[in-house]
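Undergrad: Give the three-dimensional model of this entry:
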Amino acid sequence: GPYGQTEWSWLTNTTGWTFNDGLYDTKYNYDDPRFIASIQWVADQMAAGYIMPQEQVSSLGGGAAFESGLGALHANGSWMIGELSSQSSAPVGFARLPQGPEGRKSMFNGLADSIWVGTEHPDEAWQWVKYLASQECADVVGEAGVVFPAQQSAVDKALAAYAAKGLDVSAFTDQALEEGGTFLFPVTDHASEVTAIMDPVMQSIMLGQTDAQTAL
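TA: Purely as a prediction, here's the structure:
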């Protein structure tokens, strides 16, 4: 896809490249030589057999392929810690991302608790959303070791919960705390149109049907 959250953005953005120049910018930098070279490198690794071919990833999904033992390394987000550690056919460990010219970079993405404008239960929905934003809820999530909540004290609880399962997941929190270590998922107007344009382009590059310089 056009954002490569877990697929390639953690590589492209280590070069100093950025998707755009800030929130609601009107231009994407897909024609930047740094991006083109990075994407071509990924495609070349697929063609050489060092990265699972796009055909297999598309049909199985990277997570499922890793869990079944078809891959030795898999890049994914912290929300997948539980599944990867419990469903994989071999013991799993978590490591820091590779370092590029501009250090290590990870796309930062969160969730928003929203209420549908057409709900028949606005008061009840509001009570639920308020709870979701509370320290109490964050502590419940942290103690369960599901994902990392937004509050630091709950993050500490999550780290303790993972540690109790024998999992050292500090690679994720160290990255989040590193200065300049994260960048935002692009926020722009016409995102669906960008996706419609870029999806087939990126697919054709990864499948080896065209090269990045020509396509981008």
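
Undergrad: contacts and neighbour counts: CA atoms only from here.
TA: Noted.

Undergrad: how long is stretch 48-58 end to end?
TA: 18 Å (C-alpha to C-alpha, to the nearest Å).

Undergrad: All the strands of this structure, in order from the start?
TA: Assigned by DSSP state E, the strands in the chain fall at 106-108, 182-184.

Undergrad: So for A144, which of the ones you listed sits nearest?
TA: strand 106-108 (21.9 Å; C-alpha to C-alpha).

Undergrad: quick one: buried residues of that closest one?
TA: Neighbour-count burial for strand 106-108 flags 106-107 (criterion: 16 or more other C-alpha atoms under 10 Å).

Undergrad: so can I have JSON lines of the strands of the chain showing distance to Q175?
TA: As requested, these are exported to JSON lines (distance: least, C-alpha to C-alpha, whole Å):
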{"stretch": "strand 106-108", "distance to Q175": "7"}
{"stretch": "strand 182-184", "distance to Q175": "7"}
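
Undergrad: so which of those gets nearest S170?
TA: Closest among those, once you apply C-alpha to C-alpha, is strand 106-108, at 14.1 Å.

Undergrad: What segments of the chain are helices?
TA: With DSSP state H as the criterion, the chain has helices at 9-12, 33-48, 54-60, 62-67, 81-87, 122-132, 135-144, 152-164, 170-177, 191-206, 212-215.

Undergrad: Please provide the structure for the following sequence as well, for comparison with the first:
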Amino acid sequence: MSTAPTFVRVGELACQRNPFLRGLRARVVLCEPVSMNKPAGGSGKGGHNSTNTNPSYNVVLTDSVLFPEGGGQPCDHGTIVYGNEEVPVRNVQRRGDTCVISTPCPLEVGEEVEVRVDWPRRFDHMQHHSAQHLLSAVVEKASQCRLPTVSWSLTHPYSFIVLPTGNKIDSDVVAHLEKVCNDAIARAVPVRCDMYPSKEAYEQALREKVEKGRFRGKFSAVAQHSIRCHWTHPHHHGGG
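TA: Below you'll find the model as predicted:
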């Protein structure tokens, strides 16, 4: 009796374990046509609520080097090499803890494919996302503005964060914040990405690190100023 192939869940995807991985081989676990009268992507922030007029298929692979949209960051783009075809991927969504890739053509379940990420786009997102964490951490410090980041968005040509203040921040304060951030970039302050088996394990580890002062002078992709992040980041704030 054959068993259905398993797949890696969001939180442990190959692109999360190694953000610098540019491609991998995987097998097709699921391929379903998207109804023509319902959205092909997600709903809500950054989702696609307009009716899909072109053929589209929701594909689940055993693992993915393409990360789904989430946390204010757009999804990865890339290519799935299927036989002699190169299938473009422009929409990757998270459904629960499943990474769902939209393709313009069906892929046969059980077939092995090669998945390649659009690296320039990914690396640009990684740098901008890490920069957001750095800026948010600096702005929230008691020695700076004490302003928590309400929301943020990675958009083009500019990314931005939203702060809960009704007043314009003085130019000298902005210059000081810029200097603090640039100092961290020049020192290539490391970005650490830790994996936890559960939310409870993460919260316990965070409490222990705070008690021991282990966050002092460092920034973490997982817990910068106690905020979790599951996206992809460079190894340090110097961008590499």
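
Undergrad: Superposing both, give me the TM-score.
TA: Counting by TM-score structural alignment, normalised by the length of the first structure, the TM-score of this superposition works out to 0.25. Behind it: 92 aligned residues with a C-alpha RMSD of 5.5 Å.

Undergrad: right, and the strands of the first structure - which one's nearest A215 of the first structure?
TA: Nearest of the strands of the first structure (C-alpha to C-alpha): strand 106-108, 24.1 Å.

Undergrad: From H133 of the second structure, how far off is V115 of the second structure?
TA: With C-alpha to C-alpha as the criterion, V115 of the second structure and H133 of the second structure are 29 Å apart.

Undergrad: so where's the longest strand in the second structure?
TA: strand 23-33.

Undergrad: and that one, what does it pack onto?
TA: Judged by 3 or more C-alpha pairs under 8 Å, 6 or more residues apart in numbering; DSSP states H and E, the packing partners of strand 23-33 of the second structure are strand 57-61, strand 112-117.

Undergrad: how big is the angle separating the longest one from strand 23-33?
TA: Our comparison of strand 112-117 of the second structure with strand 23-33, counting by axes from the mean of the first three to the mean of the last three C-alpha atoms, to 10 degrees, yields an angle of 110 degrees.

Undergrad: helices and strands around strand 112-117 of the second structure, which ones?
TA: strand 23-33, strand 78-82.

Undergrad: closest one to Q204 of the second structure among those strands?
TA: Nearest to Q204 of the second structure, of all these, is strand 23-33, at 33.5 Å by C-alpha to C-alpha.

Undergrad: on that earlier part again, output the helices and strands packed on strand 112-117 of the second structure as a markdown table; include the columns mean neighbour count and distance to W152 of the second structure.
TA: Putting those into a markdown table (neighbours: other C-alpha atoms under 10 Å; distance: least, C-alpha to C-alpha, whole Å) gives the following:
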| stretch | mean neighbour count | distance to W152 of the second structure |
| --- | --- | --- |
| strand 23-33 | 18 | 29 |
| strand 78-82 | 19 | 24 |
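
Undergrad: export those strands to JSON lines and tack on distance to E203 of the second structure?
TA: Shown next, in JSON lines, are those (distance: least, C-alpha to C-alpha, whole Å):
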{"stretch": "strand 23-33", "distance to E203 of the second structure": "32"}
{"stretch": "strand 78-82", "distance to E203 of the second structure": "34"}
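
Undergrad: in what helix or strand does the residue nearest to N58 of the second structure when sequence neighbours are not counted lie?
TA: With C-alpha to C-alpha, 6 or more residues apart in numbering as the criterion, N58 of the second structure has its nearest non-adjacent residue at 4.8 Å, and that residue is S102. In this assignment (DSSP states H and E), S102 of the second structure forms part of strand 98-103.

Undergrad: need the longest helix for the second structure.
TA: Longest helix in the second structure by number of residues, with DSSP H as the criterion: helix 119-140.

Undergrad: List the buried residues for that helix?
TA: For helix 119-140 of the second structure, by 16+ other C-alpha under 10 Å, it's 119, 122-123, 125-140.

Undergrad: which helices and strands sit right next to that helix?
TA: Packing partners of helix 119-140 of the second structure (3+ C-alpha pairs under 8 Å, 6+ apart): strand 160-162, helix 171-186.

Undergrad: Which SSE is immediately downstream of that helix?
TA: Following helix 119-140 of the second structure in sequence order, the next helix or strand is strand 151-153 (DSSP H and E).

Undergrad: Count the neighbours of T214 of the first structure for me.
TA: Neighbourhood size, T214 of the first structure [other C-alpha atoms under 10 Å]: 8.

Undergrad: repeat for A201 of the second structure
TA: For A201 of the second structure, the count of nearby residues is 11 (other C-alpha under 10 Å).
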